[in-house]
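*Asks:* I'll drop the sequence and a predicted model, then ask my questions.
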Amino acid sequence: MTAGILGSIHTPADVHALPPQRLRDLCAEIRSTLLEYGRKHGGHIGSNLGVVELTVALHRVFDSPRDRFIFDVSHQSYVHKMLTGRAEAYLDESHFDEVTGFTNPSESDHDSFVLGHTGTSISLACGLAKTRDMQRAATGSSGIGNVIAIIGDGSLSSAIAFEGLNNAAEQGGNLIIIVNDNEMSIAEDFGGMYGQLAKLRASDGTAEPNLFKAFGLDYRYVEQGNDVDVLVDALGRLKDSDHPVVLHIHTTKGLGFSTETMSRNGSDGCSQTNPQPHAGQCEANHWQDPDSSLGKPLDARKYYGQMAMASLERRFAQEPGLVVISPATPGSNGITRDFRERAGAHYVDTGITEEHAAAFAAGIAKAGGRPVLATSATFFQRIYDQLQQELALNHVPATLLIFGAGISGTDNTHSGTFDMTMFANTPGVTCLAPTGGEQMLDMLAWATGPSDHGVVAIRMPGEQILAMERSASMAFDPSERADAHETSVDITGDCPFMRYQIVRPGREVAVMGLGNTMPLAAEVAGRLSDDDGIDATLIDALQYSTMDGELLDVLADGHRVVVTLEDGQLEGGWGEKVTAFYANSTNPKAATVHALNFGASKEFTDRVPLAELDERYGLTVEAVADRIRRVLAR
């Protein structure tokens, strides 16, 4: 990859020094770089293509890092990184992995926060501006200049964004809030607010009511949000403002994503020949895998998500209260556009509003419906209050499908290792961990059935389970598997998954796998048999919300070692509870049991390869087997 102007940009001062007529050339180079980077590396390409001109204009007008930019979610910060000394990480393939997909102060002083969740930029900006104003009042100066929050219209649906707007108007002082309106969220945008934004766009910002003015905020509108010269002028007028101002700009997400690139990447991205796409057109390009194609096998979350949706869809006609809820990220979890269209009123996208989605689900369940709330483990963290109060405390029959859970090589903002400690330690929540597609469908059928139960969290199978099933020559695609499946459990009674399942009986050593670690558990048992002649008992734990005390007591008779494997944080997790069970048991044989727990350390990890993490945590066949051997040798 080569670049002319971009290769010479090392600091924002270099952007300031460019002749005005070269800004458009710089934008064109950046857009080409993004497209090539996305093809080879992957990432959030659509969101960055839409803010090329805005980011160049920001660095042309303001003086980062004294002037602070807070990019909401920060998945659209690639251009900002290019202009702040990190262009090589996008130009040179050998440096592609040197920067994260989000802002990060450890990379640069130009990044104020580590950000990966949505809706928080205005609140963060309020905090920076508040401290700046207090410093100036006390000493006459501050190291912080203008404070600028950049938030997309999709992120604006988050409750905390409205809380931030409310606070900004009351606080006063210099604060610039840029609303990047590209007429969509990650998928389509939903909510009454978007009709008002459309009226503002259609009226060149003059329509009433104006929700920003209703908060008491000054308001400006720019229709040409992808015109760098227009943006430089508009931002220049707002620089050093003495009061909060909202700058509402109209942009095109994925601008420059051509039909050729779309075909090559298997995406329904945006084309410059269609500069104002319909809402949702760039959904697949929001999170673009490198060199993807329409024929590429589905990943686990999409595969099992499609299977789950297909099984629910069969019931829609007979069950008016069965509703699937997604807070803005449906495609990531196999909730396809075709399914959403067929589902009609049985599907609701609440926008990026996880807290509302959880409370909404509680309301549906309280009225007699059966809601299914599906999102990523990392985003479920945002519903902690609603999980305890509206859902668990009210004992409502809501089903939560947890996608992307487990140890992974993702960035530090999207870890999936913390969900089990949150869900399993909340009273009244049944936490299930299927180890196959058929088992997942049975759990889903029970959770959404007529039995009188509270909240059910199903940790959707991950790549380890999908690989295991593929190796067994799965015969069906996800929809066909769901159509062919007949539920084998009683969905009207108590939970049929609370007892741990002995997959293969043995002696001396019991290896217990939970969810995604079941394939590892089977490998460990096989290694002990092949290398040591130990006929280990293999157990599928099925759930992590309570102990199967009866089976654990049985294991104490004839097993010296009980091993627990879990794909999540070890501290506060399931395995430690097994250890505590034996430590506190009144069964005299329990004192002879040595429990070994394997899981993730309590830490944030940032793009560490999964294989390296497994080695670090001892979650490999050899590491587990060696620890077992050392205990048996005592």
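*Replies:* Structure received. Numbering: from 1, shown residues only.
*Asks:* CA atoms for contacts and neighbours, from now on please.
*Replies:* Fine.
*Asks:* Arg634 versus Glu223, what's the distance?
*Replies:* Going from Glu223 to Arg634 by C-alpha to C-alpha, to the nearest Å gives 75 Å.
*Asks:* okay, those two: which has more neighbours?
*Replies:* Glu223 (19 against 5; other C-alpha atoms under 10 Å).
*Asks:* Spit out the contact partners of the more buried one.
*Replies:* Neighbouring residues of Glu223 by C-alpha atoms under 8 Å, 6 or more residues apart in numbering: Arg201, Asp204, Ile249, His250, Thr251.
*Asks:* One more pass at 6 Å, please.
*Replies:* Ile249, His250 (C-alpha atoms under 6 Å, 6 or more residues apart in numbering).
*Asks:* what's the answer for Pro105, then?
*Replies:* Contact partners of Pro105, counting by C-alpha under 6 Å, 6+ apart, are Asp111, Ser112, Phe113.
*Asks:* Surely the last one forms part of a strand?
*Replies:* What it means is Phe113. No - counting by DSSP: H, G, I helix; E, B strand; the rest coil, Phe113 falls outside a strand, being coil.
*Asks:* A further structure is provided below for comparison with the first:
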Amino acid sequence: MEIAPGPLLKMIESPADVKQLSREQLHQLCDELRQYIIDVVSVHGGHFGASLGVVELSVALHYIYNTPYDQLVWDVGHQAYGHKILTGRKDNFSSNRKYNGLSGFPKRSESEYDTFGVGHSSTSISAALGMAIAARHKGENRKSVAVIGDGSMTAGMAFEAMNHAGVTDADMLIILNDNNMSIDPNVGALREYLTDISTSHTYNRLKDDIWKALGKLPVGKKFTRDMASKLEHSVKGFVNKSSNLFEALKLRYFGPIDGHNITKLVDTLQDLKKIPGPKILHIITVKGKGYSLAEKDQTKWHAPGLFDKITGEIYKKTFETKQPPKYQDVFGHTIIELAEKNKNIFGITPAMPSGSSLKFMMEQMPDRAIDVGICEQHAVTLSAGMATQGLKVFCNIYSSFMQRAYDQVVHDVAIQKLPVIFCLDRAGLVGEDGPTHHGAYDIPYFRCIPHMVISAPMNESELRNLMYTAQLETNNHPFVIRYPRGEGVMPDWKTPFEEITIGKGRKLKDGDDIAILTLGHPGNFATTAIRELKTEGLNPAHYDMRFAKPLDEALLHEVFKKYAKVLTVEDGTIVGGMGSAVLEFMAQHNYHATVKMLGIPDRLVEHGSLKELHRECGYDAAGIAQTVREMMKDKVTVGTLLQ
């Protein structure tokens, strides 16, 4: 289905074309850009509400600033679709998030207008400050602009960057896009603080005076540092006490203004461009602006999938038979079951209650489920503090986001041997979000930490049993449970709890000549591959390792004594992963075998569907079967000759 942009948008190939428009035409461009995003995302999928909320800002920024010479940094990148369309990627935008297509996030290798690759939140201010310092050092008169949401502003890294920016003379602008949402509603004192600013009647009576002062800036004349200083003190006199947080950090604060008023945005950005030094502009927007359903239910419409843009019906897969649940939902319902029996169980997540399904516990047990905002470091150390008091904390963090709290895992949890339970959602390849979100590295970066248990369930029942085991009083170590994004394999998943012996794997099938050792969900791929190989006269054994640390050494002794060929399969990087641990065991015990490792290769894997990426990396069922054939080539050849 071909989707045609509006007549004005059709003519836009770069920001230079935007600059040729009159200010009156900008209103039409915003309408057409918003409609084009709705049209494309409804048919091809992707993030939705965030980009609709910054249509006017995207147009205004490229209208006023000389991009890409002026450096524009988007935080996270969920909201950068308009930016991509305006910067030469309109005709290819339907490939967004598809295999070999455009990335769903700004990406330096994709466009010179993408000045910084972003997939994790709260990096924009640091990056833009670095660019501004570099520009000053090189004597370049380029501007740096960071666009950050109020949700991303809750992260400590954003405050660290503002703290530094305030004591520099870097020429940068921070635009605070305040819509009171990240993916889920924002939490914490900062949300209330920004609400106070935006609703203060006293302040809003004065803000027009501020902009009148700005409107008297001498057009076409040199704006001197002395004049800027006078304006600064004038503006500070207008700003009420609510802005003290930013002023205390020595950031000149302007706003709040309506982020959907393109005329106001253009005038404001034009004025602020003339003011040197670090400054912050606070704009108020609506996530999902222009699509009423997205405005009303912003969490649901963050990334809704394919939908009918007229009726708002979100297309769901239809099945004739009962389907397995998502691993995330199994976690969400199981933690409630466990918490009903164990009063010391708590759940913690950094701003992902919907994605992790902790939302179920937050609804039923609001006093025992906590969303701390986009604060992974805080989430880990908060969990550690609670664990010192005997609480059993399930700290649920996406695998790739867990990388941001590594020091806290080592220093605050592992060294103190605190039994925090880390549930790593989205472990392994995640699909269309691509390399910023793939949970590729958690096994190696946890495996090297003493006192750490690392486990992965092959199915929903195993996830439940690992969660049950982790919260028992007999467990006195940090306990990692990693599981993938998406559906499992058991429609009837709600099985009775059983304790699993820590470090104990299981033999699923005996065999001849070769053994397949799997960790986690890819064990199901191996099961499918083994069925196919059986028709070819091959009979691999299959072992579900369950634990990457500690390894089941008794099981491995059995494997290496019996099989001369071993294949390991995991949904994580093969560098330092479970396969590496098996090779270390083999070397330490002087076994000799041919070992092949399958998993995420030692390179960055781009975006695509899970099936496409598993196939590319060679550890889907077909890839496993083909690897077994290659390892058993002599036997396959002999068998073929005998037929």
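*Replies:* Done, it's in. Since the model is a prediction, treat every value here as computed from it, not as a measurement.
*Asks:* Please enumerate the strands of the stretch 501-643 of the second structure.
*Replies:* In the stretch 501-643 of the second structure, the strands defined using DSSP state E, counting those that start in this stretch lie at 506-509, 514-519, 541-544, 547-549, 565-573, 594-600.
*Asks:* Give me the mean distance between the first one and the first structure.
*Replies:* This means strand 506-509 of the second structure. Here the mean offset of strand 506-509 of the second structure against the first structure after fitting is 0.9 Å, by mean C-alpha distance after the TM-score superposition for the first structure.
*Asks:* what range in the first structure matches that strand?
*Replies:* Aligned using TM-score structural alignment, strand 506-509 of the second structure spans residues 501-504 in the first structure.
*Asks:* Going by neighbour count, list what's buried in that stretch.
*Replies:* By 16 or more other C-alpha atoms under 10 Å, the buried positions in stretch 501-504 of the first structure come out as Ile502.
*Asks:* same deal with stretch 178-196 of the first structure?
*Replies:* 178-190, 194, 196.
*Asks:* mind listing which of those are in helices?
*Replies:* Those of these mapping onto helices are Tyr194, Gln196, per DSSP state H.
*Asks:* from the buried residues of stretch 178-196 of the first structure, which is closest to Tyr304 of the first structure?
*Replies:* Ala187 (19.6 Å; C-alpha to C-alpha).
*Asks:* Not counting residues beside it along the chain, what's closest to the residue mapped onto the closest one from the second structure?
*Replies:* Pairing criterion TM-score structural alignment: the partner of Ala187 of the first structure within the second structure is identified as Asp184. Nearest residue to Asp184 of the second structure, sequence neighbours excluded (C-alpha to C-alpha, 6 or more residues apart in numbering): Thr299, at 5.4 Å.
*Asks:* just Cys375 of the second structure next, same as before
*Replies:* Nearest residue to Cys375 of the second structure, sequence neighbours excluded (C-alpha to C-alpha, 6+ apart): Ala155, at 5.1 Å.
*Asks:* Now do the contacts for the counterpart of that neighbour in the first structure.
*Replies:* By TM-score structural alignment, Ala155 of the second structure lines up with Ser158 in the first structure. Counting by C-alpha under 6 Å, 6+ apart, Ser158 of the first structure makes contact with Gly119, Ile352, Thr353.
*Asks:* Sitting in strands, which of the residues you listed do you find?
*Replies:* Cross-referencing those against strands under DSSP state E gives no overlap.
*Asks:* Tell me the one of those residues nearest Thr413 of the first structure?
*Replies:* Gly119 (14.1 Å).
*Asks:* circling back to that earlier point, contacts for the match of strand 506-509 of the second structure, please.
*Replies:* Thr537, Leu538, Ile539, Asp540.
*Asks:* how close does the aligned residue in the second structure for the first one get to Ala456 of the second structure?
*Replies:* This points to Thr537 of the first structure. Under the alignment by TM-score structural alignment, Thr537 of the first structure pairs with Ala541 in the second structure. Per C-alpha to C-alpha, Ala541 of the second structure is found 20 Å from Ala456 of the second structure.
*Asks:* residue ranges of the strands in the stretch 251-400 of the second structure, please?
*Replies:* 252-258, 279-284, 345-349, 369-371, 392-398.
*Asks:* Columns distance to Thr381 of the second structure on top of those, output as CSV?
*Replies:* What follows is those, written out as CSV (distance: least, C-alpha to C-alpha, whole Å):
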stretch, distance to Thr381 of the second structure
strand 252-258, 32
strand 279-284, 30
strand 345-349, 11
strand 369-371, 14
strand 392-398, 10
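*Asks:* of these, which approaches Met11 of the second structure most closely?
*Replies:* Checking these against Met11 of the second structure by C-alpha to C-alpha gives strand 252-258 as the closest, at 27.5 Å.
*Asks:* next one: that closest one to chain centre, how far?
*Replies:* Distance of strand 252-258 of the second structure from the chain centroid (C-alpha atoms, centre = their mean, to the nearest Å) equals 29 Å.
*Asks:* what does stretch 610-620 of the first structure give?
*Replies:* Relative to its parent chain, stretch 610-620 of the first structure has a centroid offset of 22 Å by C-alpha atoms, centre = their mean.
*Asks:* ok so, going back, return the member of the buried residues of stretch 178-196 of the first structure nearest to Val455 of the first structure.
*Replies:* Ranked by distance to Val455 of the first structure (C-alpha to C-alpha), these are led by Phe190 at 25.9 Å.
*Asks:* nearest spatial neighbour of that closest one, skipping sequence neighbours?
*Replies:* Leaving aside its sequence neighbours, Phe190 of the first structure sits nearest to Gly351 (C-alpha to C-alpha, 6+ apart; 5.6 Å).
*Asks:* now for that neighbour: what does it line up with in the second structure?
*Replies:* Using TM-score structural alignment as the criterion, Gly351 of the first structure maps onto Gly373 of the second structure.
*Asks:* In stretch 240-248 of the second structure, which residues are buried?
*Replies:* Burial within stretch 240-248 of the second structure, assessed by neighbour count using 16+ other C-alpha under 10 Å, is assigned to Asn240, Ser242, Ser243, Phe246, Glu247.
*Asks:* In those, find the pair that's most separated.
*Replies:* Within those, Asn240 and Phe246 form the most distant pair, 11.6 Å apart (C-alpha to C-alpha).
*Asks:* what residue of the second structure matches up with Arg342 of the first structure?
*Replies:* Arg342 of the first structure maps onto Gln364 in the second structure, with residues paired by TM-score structural alignment.
*Asks:* Next: Trp574 of the first structure.
*Replies:* Correspondence of Trp574 of the first structure to the second structure, assessed by TM-score structural alignment: Met578.
*Asks:* Could you report the separation of its match from Ile174 of the second structure?
*Replies:* On the measure of C-alpha to C-alpha, Met578 of the second structure and Ile174 of the second structure end up 43 Å apart.
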